[in-house]
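J.: prediction below, plus the sequence it came from.
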Amino acid sequence: MNALAATSRNFKQAAKLLGLDSKLEKSLLIPFREIKVECTIPKDDGTLASYVGFRVQHDNARGPMKGGIRYHHEVDPDEVNALAQLMTWKTAVANIPYGGAKGGIGCSPGELSISELERLTRVFTQKIHDLIGIHTDVPAPDMGTNSQTMAWILDEYSKFHGYSPAVVTGKPVDLGGSLGRDAATGRGVLFATEALLAEHGKGIAGQRFVIQGFGNVGSWAAQLISEAGGKVIAISDVTGAVKNSNGLDITKLMKHSSENRGIKGFDGGDAIDPRSLLTEECDVLIPAALGGVINKDNANDIKAKYIIEAANHPTDPEADEILSKKGVLILPDILANSGGVTVSYFEWVQNIQGFMWDEEKVNTELKTYMTRGFRDVKEMCRSHHCDLRMGAFTLGVNRVARATVLRGWEA
């Protein structure tokens, strides 16, 4: 099942639990706008190359649409649609005044030079600048993009509209980015995990963690969990996987990964097959890489008691059912990885106010939002007698539906 089908299935289950009117249900599912543009740029060697860019603006009932822009060779309309829809429910679960959007360009960023990436980003911005904006649609970084990408978008957008730092989030701090933004998604994963474990009389300390993915989210989650007393026993990335039953030294692993462009060859543990990582014996499994990695083929072999979805849509619906029958508790992505968009909201607020927060305030507010989000999800679980995923979806869908009706939707 692809990401769009799985996301729509979860939405429809939530709509059924909520008893939504069928016309309202259909209205909430259909995107507000889908944008597809051709981006042609001169390469460094003088040849021309064309790339297709997408922006799906899903819903704006609760505020400006919000979502990342990813550069990846597998970017396609279905994936972007699914992620835009997920952002709508995620911002509602976090209870921040945004809707949902997502964008991307079908390219391989590792094969492009810095100057080629800049030209591509500027052309893409030229094509969509009149459809994004501070109170319309606020992009952010995603897979294959970073703060520098956002700086180029800000600069290009400002040529048309005047200096507008709030038009994107995830910017460099020197251009109005928020302190604590780099660590935000990983820190949010920590706070969400703490809330889930506390519900069962446990804490981070002493728990064994396995993390798939050692990019921005996975590395920050690993570092913060380790600092909180958790034992990270296995980690993988695109280069390989490493395991140490006594706990990996995350600081040394991060240094090795930075110097060697991956964790392969790290001597602080034993190399293992990355395909076996998800089924390692542990207390908490954190998929923090790509979607669809937990499926019907491996769900029966997963030994973790808890799964924290730091990646977007890492668990297929078929796997959900298998894991649920096994008693595995899954903290869904639209809650677990909402720390990034929450601190993006803080950045946007700071830009609009023209007032910078210190990092302690950012982190304190993030913990408040993540803890409150978990509490609100649990309340929906109790009200609708459902699991955490449906608790999160019913919470998000209900908030968007209420805003839609209040703004004047008519059946």
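T.: Structure's in. What do you need?

J.: C-alpha only now, for contacts and for neighbours.
T.: OK.

J.: isn't G229 right next to G206, touching?
T.: Yes. With contacts counted by CA atoms under 8 Å, G229 reaches G206, the gap being 6.4 Å.

J.: now do the shared contacts for those two.
T.: With contacts taken as CA atoms under 8 Å, 6 or more residues apart in numbering, G229 and G206 have no neighbour in common.

J.: check it against this one:
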Amino acid sequence: MTRDECVGLGMWMTWKCAVMDLPFGGAKGGIAVNPKELSPGEKERLTRRFAQELRDVIGPNQDIPAPDMGTDPQTMAWLMDAYSMQEGETTPGVVTGKPPVVGGSEGREEAPGRSVAIITQLVCEYYDRQLEDTTVAVQGYGSVGANAARLLDDWGATIVAISDVNGAMYEPDGIDTASVPSHDEEPEAVTTYADTVISNDELLTLDVDVLIPAALGNVITKENAEAIAADLVVEGANGPTTSTADSILAKRDVAVVPDILANAGGVTVSYFEWLQDINRRSWSLERVNDELEAEMQAAWDAVRVKFEQRDVTWRDAAYIVALSRIAEAHEARGLWP
């Protein structure tokens, strides 16, 4: 993790919130440490110290941290508690991604994967593909990848490959995704359940209908973009496709639905969580999921209109929606002092 990476991710979050039409901006921060090497006590102390350092620049009406790589609901609970203890009152709205028992939202952990699945279904419908006839490969089986794979499996798609850091399970006839534990349920276990194991690089170039890179950034590059055999790429991770690879895929007419739309379920349900916190009224899981589906449909519709009107890529269409909304807001507010 570097400062430049945080700047880039903060920019992406700004565009993501604008695409979803959420009243949030965008920022990113982190600690250059490997959380796998920390004991629970060390992780808690580090989180609380980080909260103290951020205290003057965060708040429920100022800047609201949310979880990302290396964090979990417990991390966000510690951050909220550290801030609250310094403020002298419980302030659940200062962060999102908390456990529901301390003001978190039902469905928050699953939300990025759910939005990836929803967008995959919508883009398949757009290209006249029935999910029942669609093969899908998912790189990454953490919170995003596992939830997306399981939902698409439930909705009728054939998940032929899933992976973790050790490699990929490949089953051309389809994987029973519910029988394979996610990273959260059993870390790095995917290949131990596999009859056929291939590499993560091989997964990316499988001859499937839909490829969902849902692990790390910069996995589709100029070195492998020509070998991508999928007709559709739905970005589950942040920044999985380099700019050069994106250009190559566009020239090959491979449709790439960008991360700022596909995985925006996370920040959207973070917004729902914030609403619940400031109103001190929790929502049911059913309501969270229904509201998320409605927001994803609205965002998809806005991007689809620009895609058709402007004859651009899906990524450019999403950026047009986001930047137009940001520009309009700046124009309305003006510049002062």
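T.: All right, it came through fine. Just so it is clear, the model here is predicted, and its values are computed rather than measured.

J.: and V80 of structure 1, how far is that from F393 of structure 1?
T.: 19 Å (CA to CA, to the nearest Å).

J.: kindly report the same for A192 of structure 1.
T.: Distance, A192 of structure 1 to F393 of structure 1, using CA to CA: 16 Å.

J.: between those two, which one's more packed in?
T.: F393 (29 against 26; other CA atoms under 10 Å).

J.: now which residue in structure 2 aligns to that one?
T.: Correspondence of F393 of structure 1 to structure 2, assessed by TM-score structural alignment: Y319.

J.: and that match, helix, strand or coil?
T.: When classified by DSSP: H, G, I helix; E, B strand; the rest coil, Y319 of structure 2 comes out as helix.

J.: how about it, what does it touch?
T.: Applying CA under 8 Å, 6+ apart to Y319 of structure 2 gives the contacts 15, 19.

J.: go on, T342 of structure 1?
T.: Residues counted as contacts of T342 of structure 1 (CA under 8 Å, 6+ apart) are 91, 94, 96, 366, 369.

J.: take those residues and keep only those in helices.
T.: Among the contacts of T342 of structure 1, the ones falling in helices (DSSP state H) are 91, 94, 366, 369.

J.: how many neighbouring residues does the first one have?
T.: Looking back up the chat, that one is T91 of structure 1. T91 of structure 1, neighbours per other CA under 10 Å, totals 28.

J.: for the second one, same thing?
T.: Neighbour count for A94 of structure 1, taken as other CA under 10 Å: 26.

J.: that one -> structure 2?
T.: By TM-score structural alignment, A94 of structure 1 lines up with M20.

J.: mind checking how far that match is from A32 of structure 2?
T.: Remark: distance between M20 of structure 2 and A32 of structure 2 (CA to CA) = 30 Å.

J.: tell me the contacts of the residue lying closest to T96 of structure 2 once chain neighbours are set aside?
T.: Nearest non-adjacent residue to T96 of structure 2, counting by CA to CA, 6 or more residues apart in numbering: A66, 4.9 Å away. Listed by CA under 8 Å, 6+ apart, the contact partners of A66 of structure 2 are 76, 95-97, 267, 270.

J.: switch the cut-off to 10 Å
T.: 28, 72-73, 75-76, 94-98, 266-267, 270-271 (CA atoms under 10 Å, 6 or more residues apart in numbering).

J.: farthest-separated two in the ones in helices among the contacts of T342 of structure 1?
T.: T91 and L366 (13.5 Å; CA to CA).

J.: not counting sequence-adjacent ones, nearest residue to the spatially most central residue of structure 2?
T.: Per CA atoms, centre = their mean, the C-alpha nearest to the average position across structure 2 is that of N263, at 3.4 Å. Distances taken as CA to CA, 6+ apart place P112 nearest to N263 of structure 2, at 4.8 Å, with adjacent residues excluded.

J.: longest strand of structure 2?
T.: Scanning structure 2 for the longest strand, with DSSP state E as the assignment, gives strand 158-164.

J.: now for that strand, which elements pack on it?
T.: strand 135-139, helix 143-154, strand 167-170, strand 197-198, helix 200-204, strand 210-213 (3 or more CA pairs under 10 Å, 6 or more residues apart in numbering; DSSP states H and E).

J.: 6 Å - rerun?
T.: The contact analysis (3 or more CA pairs under 6 Å, 6 or more residues apart in numbering; DSSP states H and E) places strand 158-164 of structure 2 against strand 135-139, strand 167-170.

J.: any idea how many residues pack against the nearest residue to R315 of structure 2 once chain neighbours are set aside?
T.: Nearest non-adjacent residue to R315 of structure 2, counting by CA to CA, 6+ apart: P258, 5.3 Å away. Residues near P258 of structure 2, counting by other CA under 10 Å, number 26.

J.: how about C107 of structure 1?
T.: Other residues lying near C107 of structure 1 total 21 when counted by other CA under 10 Å.

J.: ok, it touching D76?
T.: No. C107 of structure 1 is beyond contact range of D76, at 10.7 Å (criterion: CA atoms under 6 Å).

J.: doesn't the residue nearest to N263 of structure 2 fall inside a helix?
T.: Yes. Assessed by three-state DSSP, P112 of structure 2 belongs to a helix.

J.: the helices and strands packed on strand 158-164 of structure 2 into a markdown table, with extra columns for mean neighbour count and distance to E226 of structure 2?
T.: Converted to a markdown table, these look like this (neighbours: other CA atoms under 10 Å; distance: least, CA to CA, whole Å):
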| stretch | mean neighbour count | distance to E226 of structure 2 |
| --- | --- | --- |
| strand 135-139 | 28 | 17 |
| strand 167-170 | 25 | 21 |
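
J.: from R399 of structure 1, how far out is the alignment partner in structure 1 of the residue nearest to N263 of structure 2?
T.: Under the alignment (TM-score structural alignment), P112 of structure 2 pairs with T185 in structure 1. For T185 of structure 1, the distance to R399 of structure 1 equals 23 Å [CA to CA].

J.: of these two, which one has the most company?
T.: T185 (27 against 18).

J.: ok, how many other residues are close to the counterpart of T2 of structure 2 in structure 1?
T.: Matched by TM-score structural alignment, T2 of structure 2 corresponds to D76 in structure 1. Look at D76 of structure 1: counted by other CA under 10 Å, it has 16 neighbours.

J.: gap between the residue nearest to D76 of structure 1 when sequence neighbours are not counted and G291 of structure 1?
T.: Sequence neighbours aside, G106 is the residue nearest to D76 of structure 1 in space, at 7.2 Å (criterion: CA to CA, 6+ apart). For G106 of structure 1, the distance to G291 of structure 1 (CA to CA) stands at 17 Å.
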